[in-house]
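**Q** coordinates only, sequence not included:
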């Protein structure tokens, strides 16, 4: 979901964080940043194959 929000909908980290909080997901904004970075790594590896 985080990857889709970031890349398909071009949402910022604070926007993604707010959406997750609105859905009842207790998560720190820094954790969202880390998950976006992890998603970017996975996406880059997939595109490299």
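**A** Everything's here; your move. In this text the structure is predicted, and so the values were computed from the model without any measurement.
**Q** Going by C-alpha atoms from here, please, whenever you check contacts or count neighbours.
**A** Fine.
**Q** Please list the outside residues in contact with the longest helix anywhere in the chain.
**A** What stands out as the longest helix in the chain, according to DSSP state H, is helix 29-48. For helix 29-48, the surrounding residues in contact (Cα atoms under 8 Å, 6 or more residues apart in numbering) are 2-3, 6, 13-14, 16-17.
**Q** So which of those residues sit within helices?
**A** 2-3, 6, 13-14, 16-17.
**Q** One more to weigh against that first structure:
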């Protein structure tokens, strides 16, 4: 989990012009999944 967050942090620190469309798209997808899973965990708790 921590490795995942540091990876996102590295991608986020990149200048936007260096960020390819594929990377941006997958990052958005990962972010959506992360929020979705987080909401499920909160509901379960």
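**A** Yep, that arrived. The model shown is predicted, which means the values in this text are computed figures rather than measured ones.
**Q** coming back round to it: generate CSV for the ones in helices among the contacts of helix 29-48 of the first structure, with distance to residue 31 of the first structure and neighbour count as supplementary columns.
**A** Output for those, formatted as CSV (distance: Cα to Cα, whole Å; neighbours: other Cα atoms under 10 Å):
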residue, distance to residue 31 of the first structure, neighbour count
2, 11, 18
3, 13, 18
6, 14, 17
13, 10, 20
14, 11, 13
16, 11, 21
17, 9, 22
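**Q** Relative to the second structure, what is the average displacement of the longest helix of the first structure?
**A** Once fitted to the second structure, helix 29-48 of the first structure is off its aligned match by 0.3 Å on average (mean Cα distance after the TM-score superposition for the first structure).
**Q** So which bits of that helix are buried?
**A** By 16 or more other Cα atoms under 10 Å, the buried positions in helix 29-48 of the first structure come out as 29, 32-33, 36, 39.
**Q** so that helix matches what in the second structure?
**A** The aligned range for helix 29-48 of the first structure in the second structure is 20-39, by TM-score structural alignment.
**Q** picking up where we left off before, can you add distance to residue 45 of the first structure and give the ones in helices among the contacts of helix 29-48 of the first structure back as a markdown table?
**A** Formatted as a markdown table, those follow (distance: Cα to Cα, whole Å):
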| residue | distance to residue 45 of the first structure |
| --- | --- |
| 2 | 17 |
| 3 | 14 |
| 6 | 17 |
| 13 | 22 |
| 14 | 26 |
| 16 | 23 |
| 17 | 25 |
